[in-house]
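J.: have a look at this fold, sequence not included:
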């Protein structure tokens, strides 16, 4: 979470953000030049208005009046064109910058450890990657350049006022500090308020995303009323965050409006008296000063609003950069590339903990020979799934060595390592896409013919072809159009087409319906044949056929051997487990 601060502006954060405009320097400079031109144009029309009144209207010179009107129209046209180019390219620059940041952020998140996602709410990450980055664009489109343009306009107007009449300018300067001070306080208060708003938006997104994803559980356990109450409470906090910003706006803008009106009144009073006395202050100058003061106070009022936009963008940038600065990557210092592997796996005194000083694996050692099928059994929390996560280097071990074909996995390039390991999980994740794309994961090297052939080999081609559109059937979000057994079959095929050297089945057969059970068993036999396989399963048939069974309890290996050997151990852990859990299946 971004640190809350009353600081009105974080220049260090701003400088970092500006570096993303480097590839678009020409556009950046053009927008800056447009801001300068708009500042100059802001004093040209009041000057022409003064000249028109003093030199044409009062002397009643009709020909010269037409000339000045044409000049004013020309300046107005130039101002409109400059405004158009300024606004368009400021927005264009903002979109280019956020595109680059979003791509960089997503690439960065792709390399995070699994542990990062274990500890981070999905809704918050979605907020950072989508709405927060979109808010950053407003820094360029409605914040930074607009503020610079307004400041330049104000500076040009103040200088011009002093040049034309120091007396009338002094009247403006008397009121100006009040507005400047109010603007400063307003900026500081809005900084804190918008940080609170972004926090509540993130909480709201996270809550809604989780409840929609888990709606089945909410309805099954009749939690609708409770979740509704929780949502109302979160929504109330979100509303209060916004109300705070509305409160500050409600105070500031009337003060700014009142200051502008007081200034105009002073100019009319003092300037009118001087003009009536035939002093150097003319009627045209008084009217020009009225227009100049309005132009001066308008950006001063708006600059606070634009600063709100800038603040929101800066808060969003701070949150996005916090993720970009997160060092949660698996160190990919390996240089070895595995062309082909035999599949020998060795764990040597491996220790691991998700939370420091709370070991999940307590110095385990075992060997899996190339081509062997090894089953890992044990109670929930024994460390079975942790082993396969460590094999693919989703987490870093605390100590010990994990090797494949006698090569330490830390010395293997990460992509090369994972390309030789295929995993079939119990909770199958399918994207909202076609079956074919879910199998190949858009890998262009895998051809349709290869997928068809692989599906026929493991016996699920007919099942896929029975679906509407066959391999091009869209399974919708998370594979909602398929049963759990059908999703599992797709995941088996996804693993099989990659032709992995090592196959991992993590409880892959625990949620299979009876109709799919035979297909799954045939697929399992086919894809495990001739390759190293690690199976975490409860089904008796799978475990009995394993070349070796590793029995785990509380992070330690308590027994190893094949099915028959382990059954011979008196009061053995596996034997007791077999008798309790698998006796009915045997009968």
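T.: Yep, that arrived. Predicted model, so just to flag it, every value in this text is computed and none were measured. Numbers count the residues shown, from 1 in each chain.
J.: hey, let's count contacts and neighbours off CA atoms from now on
T.: Noted.
J.: show me what contacts residue 502?
T.: 343, 420, 421, 422, 531, 532, 533, 534 (CA atoms under 8 Å, 6 or more residues apart in numbering).
J.: just send those residues back as a markdown table, with distance to residue 550 too.
T.: Below are those laid out as a markdown table (distance: CA to CA, whole Å):
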| residue | distance to residue 550 |
| --- | --- |
| 343 | 17 |
| 420 | 23 |
| 421 | 20 |
| 422 | 20 |
| 531 | 18 |
| 532 | 15 |
| 533 | 13 |
| 534 | 10 |
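J.: quick check: of these, which has the highest neighbour count?
T.: Comparing these on neighbour count, residue 533 comes out first with 29 neighbours (neighbours: other CA atoms under 10 Å).
J.: list the helices and strands the one helix or strand that one maps to packs on?
T.: Using DSSP states H and E, residue 533 sits in strand 532-536. Judged by 3 or more CA pairs under 8 Å, 6 or more residues apart in numbering; DSSP states H and E, the packing partners of strand 532-536 are strand 373-378, strand 502-506.
J.: alright, now check it against this:
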């Protein structure tokens, strides 16, 4: 399992914010409407608060009850307008958040389709799923809940400050004295919580990776009696994410109570100072003091909201940075002069090919082989000798260190990956089937195939008989990875899918390893027709499947140590002969 160790520090928060703003900026019309409605809400709040002060001085103090009723009706109408405006803001922001997260999810998924196989070999699929789901959901939640607060908060702060200064500059300055204390306290708390939120997102990716791996390998867990160990490992990872989440949320949760305490002290100071000014005969009334306190409350509230949502923003930035990390990975790219080749004939040649995965140990060393059109080349050797690596290189899943691989005389580096892979059909040892019908799984090999062509391919692969025995035949919907089929049946469907692709090069990587001997005989008969006119590479541990190969290559430690036909290699009594005899002479009396 590839556990992803997360940094406990944002690498480039400014760049992450700018990239998020580019996504949000594409919804300019909705943002302008949100701004307009935020201004309306702020104006209603300013005038409504001013009217509250007027009620004290002009109606309550004078006993003008009829005027009080009228102004109360006006206030109710204003508050209803503010409520409607806030509803529209939130509705627009939800739409922006959903569209933005949808765009990010689309871009991330598209990028994942173009990442090299090496990236997936070194990253947990669960962690990638976490970035595609949890991290983007975190961004969506933050945008929908926080951006409107930020916009309306800034407008509120500016509007309330202007209103307070116009009403009483002295009390306004007194009220503003506590703002630096609030900001400094919040920045100090953020300094401690930021690493915790980043660690929380990384731990969540690890947890998803572990869950995905254990669910996929549950059968192995049960077979080897590892339930208790799996529980302990899950418990450790779960405790880690719980600890980081509790610490992050608990520490950031201190900001609200601390800010409220400072704000309440501010209102107390304003009330006392206002009373002193009134007693000294200054041009300030009870209504003005009351209005200033309300303005200050409305002024502090958005500041507190902005400071309090900083923990949410930190989590979103941590998730966004994880998403953008994948987006910034180098994709598979064709060379500038690569050409599309539609009709490759299948003349394959490897010349002095050398390759290593990590530039420290050579997996292939000085590989030379030629496969003429229509030939069958078998590759045998012990595990780790480099057999499957050759297949990966033929498909341009990896780039060779040195040497040359050509098809029909064209260097595969000069052929686009899409056209190259369309000319190569691969049947792997571990086949994968999608949770759709059998028919659609087979059509994956050729999206334009007709139903008749699908059935013909299934018959060639000897799969038609068992397909017809399924509940809905070719329309039977398979469970996850064909879990309602046997391993052999899944392999037969994979072979039929390869047949349907009708490519010029065929690769069988342990294609019959999960099929019983009787079925294997029938498959071999079908393969004879399938391989006619095609260049075929067979990787096999069961050497009975390659007796009729035109050429057999014996691979050991990344080098071809023997080559020849089955009979020639047996007569040489070398590595291949020993390998063959160890399988058949003792067990079958050959």
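T.: Happy to help now that I have it. Source: prediction; values computed, not measured.
J.: if we can go back for a sec, quick one: contacts of the strand holding residue 533 of the first structure?
T.: Here strand 532-536 of the first structure makes contact (CA under 8 Å, 6+ apart) with 343-344, 368-377, 384-385, 501-508, 542-543.
J.: for stretch 506-519 of the first structure, same thing?
T.: Residues from elsewhere that reach stretch 506-519 of the first structure (CA under 8 Å, 6+ apart): 385, 423-427, 458-460, 484-486, 488-489, 520, 535-539.
J.: so which of the helices and strands packed on strand 532-536 of the first structure comes closest to residue 113 of the first structure?
T.: Of all these, the one in closest proximity to residue 113 of the first structure, counting by CA to CA, is strand 502-506 (19.3 Å).
J.: looking at the helices and strands packed on strand 532-536 of the first structure, which is closest to residue 129 of the first structure?
T.: Among these, if distance is taken as CA to CA, the winner is strand 502-506, at 30.9 Å.
J.: give the aligned range of that closest one in the second structure.
T.: Aligned by TM-score structural alignment, strand 502-506 of the first structure corresponds to residues 505-509 of the second structure.
J.: may I see the buried residues of the matching stretch?
T.: Residues 505, 506, 507, 508, 509 are the ones in stretch 505-509 of the second structure that count as buried (16 or more other CA atoms under 10 Å).
J.: what do we get in the second structure for residue 327 of the first structure?
T.: In the second structure, residue 327 of the first structure lands on residue 330 (TM-score structural alignment).
J.: quote the end-to-end distance of stretch 532-550 of the first structure.
T.: Length of stretch 532-550 of the first structure, first residue to last, CA to CA, to the nearest Å: 15 Å.
J.: in that stretch, which residues are buried?
T.: Across stretch 532-550 of the first structure, burial judged by 16+ other CA under 10 Å covers 532-538, 542-543, 546-550.
J.: not counting its neighbours along the chain, what's nearest residue 476 of the second structure?
T.: residue 437 (5.1 Å; CA to CA, 6 or more residues apart in numbering).
J.: the one you found maps to what in the first structure?
T.: Matched by TM-score structural alignment, residue 437 of the second structure corresponds to residue 434 in the first structure.
J.: is it true that its match touches residue 477?
T.: No - judged on CA atoms under 8 Å, residue 434 of the first structure makes no contact with residue 477 at a distance of 10.6 Å.
J.: which SSE is residue 184 of the second structure in?
T.: Per DSSP H and E: helix 179-216 holds residue 184 of the second structure.
J.: cool, and residue 495 of the first structure?
T.: Using DSSP H and E, residue 495 of the first structure maps to helix 484-497.
J.: now that helix against strand 502-506, angle please.
T.: Helix 484-497 of the first structure and strand 502-506 are oriented at 170 degrees to each other (axes from the mean of the first three to the mean of the last three CA atoms, to 10 degrees).
J.: average offset between helix 484-497 of the first structure and the second structure?
T.: Compared with the second structure after the fit, helix 484-497 of the first structure shows a mean deviation of 0.4 Å (mean CA distance after the TM-score superposition for the first structure).
J.: rewinding a little: ok, the residue nearest to residue 476 of the second structure to residue 429 of the second structure distance?
T.: Distance of residue 437 of the second structure to residue 429 of the second structure, computed by CA to CA: 21 Å.
J.: what range in the first structure matches stretch 173-180 of the second structure?
T.: Going by TM-score structural alignment: stretch 173-180 of the second structure matches residues 170-177.
J.: swap that for stretch 462-472 of the second structure, sorry
T.: By TM-score structural alignment, stretch 462-472 of the second structure lines up with residues 459-469 in the first structure.
J.: could you count how many residues lie near the residue nearest to residue 10 of the first structure when sequence neighbours are not counted?
T.: Leaving out its chain neighbours, the residue that sits closest to residue 10 of the first structure by CA to CA, 6+ apart is residue 314, at 7.9 Å. For residue 314 of the first structure, the count of nearby residues is 27 (other CA under 10 Å).
J.: next up, the contacts around the corresponding residue of the second structure for residue 314 of the first structure.
T.: Matched across to the second structure, residue 314 of the first structure falls on residue 317, judged by TM-score structural alignment. Taking CA under 8 Å, 6+ apart, we find residue 317 of the second structure in contact with 10, 13, 16, 17, 139.
J.: let's see 10 Å
T.: By CA atoms under 10 Å, 6 or more residues apart in numbering, the residues touching residue 317 of the second structure are 10, 12-14, 16-17, 20, 135, 138-139, 142, 194, 197-198, 311, 323.
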